[in-house]
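Engineer: 3D model of this:
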Amino acid sequence: METKTTDELKHEIRAATAIEDYLKSNRDNLNLRSLPEHLAFLLSRKGISKAEVVRGSLLSRAYVYQIFSGEKTPSRDRLIALAFGMGLSEDEAQSLLKVSKNRELYARDERDAVILFALQRGQSILAANELLFEHGFKTLGVPEEFV
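Structural biologist: Below you'll find the predicted structure:
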């Protein structure tokens, strides 16, 4: 099944005569996964391991595994670090933030704009952190034991 855009879904809501019909016909397009379920889905889709996510995110192994198991609820910055660790696209990173009920990256926010720039170019978290540091912003992926 093809994923519908948010605009397409909004149009269908406007056209719907009953919310039940909309929900039933769009079940596959709604964010119904928990964060651990969504992370497992992304791992599978990307064909990567949790160990690779740990290496690419600069987060501690124990903390990443606790996030994946649902034992820990990560901050927005730690989710963004995971997005870099998983090699997510901008859209995938935005979806991850939505599923976790965090604010999406916003192009009008200077720090978010730097992060979006790095995501759009497929940069590593190290490159993103370098850009953040150069512009005077807090970096991503500080290991849990140093927080």
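Engineer: CA atoms for contacts and neighbours, from now on please.
Structural biologist: Noted.
Engineer: go through stretch 94-112 and flag the buried ones.
Structural biologist: By 16 or more other CA atoms under 10 Å, the buried positions in stretch 94-112 come out as 94-97, 99-100, 104-105, 111-112.
Engineer: which two among these are spaced furthest apart?
Structural biologist: Taking every pair in those and measuring CA to CA, the maximum separation is 21.2 Å, between V99 and R111.
Engineer: that older thread, tell me which of the buried residues of stretch 94-112 fall in strands.
Structural biologist: Using DSSP state E, no member of those sits in strands.
Engineer: and these as CSV, adding distance to I125?
Structural biologist: Output for the buried residues of stretch 94-112, formatted as CSV (distance: CA to CA, whole Å):
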residue, distance to I125
Q94, 16
S95, 18
L96, 16
L97, 17
V99, 21
S100, 20
E104, 18
L105, 16
R111, 14
D112, 14
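Engineer: which among those residues gets closest to S44?
Structural biologist: Once CA to CA is applied, the member of the buried residues of stretch 94-112 that ends up nearest S44 is L96, at 14.5 Å.
Engineer: one more, for comparison:
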Amino acid sequence: MAELKTEILNEKLMKSENFDAFFETHGKHIRLDSFHNCLYDMISDSGLKNSDIFLAADLSESYGYQLLSGKRQPSRDKILKLAFALKLTLEKTNLLLKLGQKNSLYVKNKRDAILMFALNTKKSLIDTNALLESENCDLLL
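Structural biologist: Below is the predicted model:
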């Protein structure tokens, strides 16, 4: 079964006039929301290899695959590192945080505001850590 990209599936849903007909045709692509399913979809949608994402997020491959299988639950910082590796939007980052049962980024928290700015300006993880350091905030380690 070929996996549909999230954007294509969303487009088909928005064009549907009958949910039952949509779900009968495309239901095999819809799962209950979970962190590992969402992460899998985001990596698939990125077009990058799992190993490249894990490397960019400074995570071991074995740990990354444990996240994808649902065997491990990551810390908030590890989710954020994955968001930077995937170059996610703030909205998608907060979705991943929510599914990982972590607090969303909050603009009134200085560290979170820096992270939000860095995501919005597409900074790398290295540049983000440099910005965090320059503002005397905890790094994404």
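Engineer: and for L132 of structure 2, the neighbour number?
Structural biologist: Using other CA atoms under 10 Å, L132 of structure 2 has 20 neighbouring residues.
Engineer: same check on L90 of structure 2?
Structural biologist: L90 of structure 2, neighbours per other CA under 10 Å, totals 18.
Engineer: pretty sure it contacts N120?
Structural biologist: Yes. Between L90 of structure 2 and N120 there is a contact under CA atoms under 8 Å: 6.8 Å.
Engineer: distance of L131 of structure 1 from S89 of structure 1?
Structural biologist: 18 Å (CA to CA, to the nearest Å).
Engineer: likewise for K46 of structure 1?
Structural biologist: 11 Å.
Engineer: same question for Q66 of structure 1.
Structural biologist: Using CA to CA, we find Q66 of structure 1 at a distance of 23 Å from S89 of structure 1.
Engineer: tell me the SS of K102 of structure 2?
Structural biologist: coil (DSSP: H, G, I helix; E, B strand; the rest coil).
Engineer: what are the ranges of the helices in structure 1?
Structural biologist: For structure 1, the helices defined by DSSP state H occupy 6-15, 19-25, 35-46, 50-57, 61-69, 76-85, 90-99, 110-120, 125-134.
Engineer: buried deepest among those helices, which one?
Structural biologist: Comparing the helices of structure 1 by mean neighbour count (mean count of other CA atoms under 10 Å), helix 76-85 ranks first with a mean of 24.
Engineer: and the contacts of that one?
Structural biologist: Helix 76-85 of structure 1 is contacted by residues 52-59, 92-93, 96-97, 102-103, 119, 123-125, 140-141 when judged by CA atoms under 8 Å, 6 or more residues apart in numbering.
Engineer: also stretch 97-114 of structure 1?
Structural biologist: 31, 33-35, 38, 76, 79-80, 94, 115-116, 128, 131-132, 137.
Engineer: how much space between the closest residue to L132 of structure 2 other than its chain neighbours and P74 of structure 2?
Structural biologist: Nearest residue to L132 of structure 2, sequence neighbours excluded (CA to CA, 6 or more residues apart in numbering): L139, at 5.9 Å. Using CA to CA, we find L139 of structure 2 at a distance of 16 Å from P74 of structure 2.
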